[in-house]
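In: sharing a model that was predicted from the sequence below.
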Amino acid sequence: MESELRLDLVIEGRVQGVGYRYSAKMKAESLGIRGSVQNLRDGSVFVTAQGEKEAMDNFVRWCYKGPPGAIVRNIEKVQGKTEEFSEFRVLY
């Protein structure tokens, strides 16, 4: 859809071991966002998210807070080319 936006996010801080991936999945699904989330070896979390602009704005705001116990220090955002995602998945 042309009205959709895709972002790749690298979320840094205390974001592993606090349920960030599963919380991000639940938040994304509640907003109709598709894509994926995974832990990276450096301790950060990588998210690919695609959805309507308003939903994406809401999701990115949530990513800055994260679940209880998370401490987000920085988010690197890169806008990407939209793809055909069918769901939001946790990758390992």
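Out: Cool, the structure landed.

In: please count neighbours and contacts with C-alpha atoms only from this point.
Out: OK.

In: for the most centrally placed residue in the chain, helix, strand, or coil?
Out: The residue lying closest to the centre of the chain (CA atoms, centre = their mean) is residue 47, at 4.0 Å. Of the three states, residue 47 takes strand under DSSP: H, G, I helix; E, B strand; the rest coil.

In: this is the comparison structure:
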Amino acid sequence: MQSPIARRFVVHGRVQGVGFRYRCVQAAETAGVTGWVRNRTDGSVEAHVEGPADAVEQVLAWVRVGPRHARVDSVEVGEVAPAGHRGFTVR
């Protein structure tokens, strides 16, 4: 079994008002990761995703595209410590 990893994603583009956070929850639940996603005041979306590396990468692949009406211009990815979240929530 893989040790869990955690990543912080900040997604820039047209990512608010297009269902990004709620579709991110679906992608996270499908991948089996935990964490959270939230809108930021600068118009970006931030997420904390933790779980097995391959599952975190699966969510990152989705984040780079986003839902149908989104336009992802860039994604910042940072390593963070796993926090032991349960479930995946919208903040």
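Out: The structure has been received and is ready for your questions. All of these numbers come straight from a predicted model, not from anything done at the bench.

In: thinking again about what came up before, contacting residues around the residue nearest to the centre of the first structure?
Out: Taking CA atoms under 8 Å, 6 or more residues apart in numbering, we find residue 47 of the first structure in contact with 7, 8, 9, 10, 11, 35, 36, 37, 38.

In: can we see that at 10 Å?
Out: By CA atoms under 10 Å, 6 or more residues apart in numbering, the contact list for residue 47 of the first structure reads 7-11, 21, 24-25, 35-39, 63, 77, 88-91.

In: I'd assumed residue 50 was in contact with residue 32 of the second structure.
Out: Yes - taking CA atoms under 10 Å as the definition, residue 32 of the second structure is a contact partner of residue 50 at 9.2 Å.

In: the helices in the second structure, which residues?
Out: Here the second structure has its helices, by DSSP state H, at 20-31, 53-63.

In: rebuild these as a markdown table, extending it with mean neighbour count.
Out: Converted to a markdown table, those look like this (neighbours: other CA atoms under 10 Å):
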| stretch | mean neighbour count |
| --- | --- |
| helix 20-31 | 19 |
| helix 53-63 | 18 |
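
In: go through those and name the closest to residue 69 of the second structure.
Out: Closest to residue 69 of the second structure of the helices of the second structure is helix 20-31 (CA to CA; 8.7 Å).
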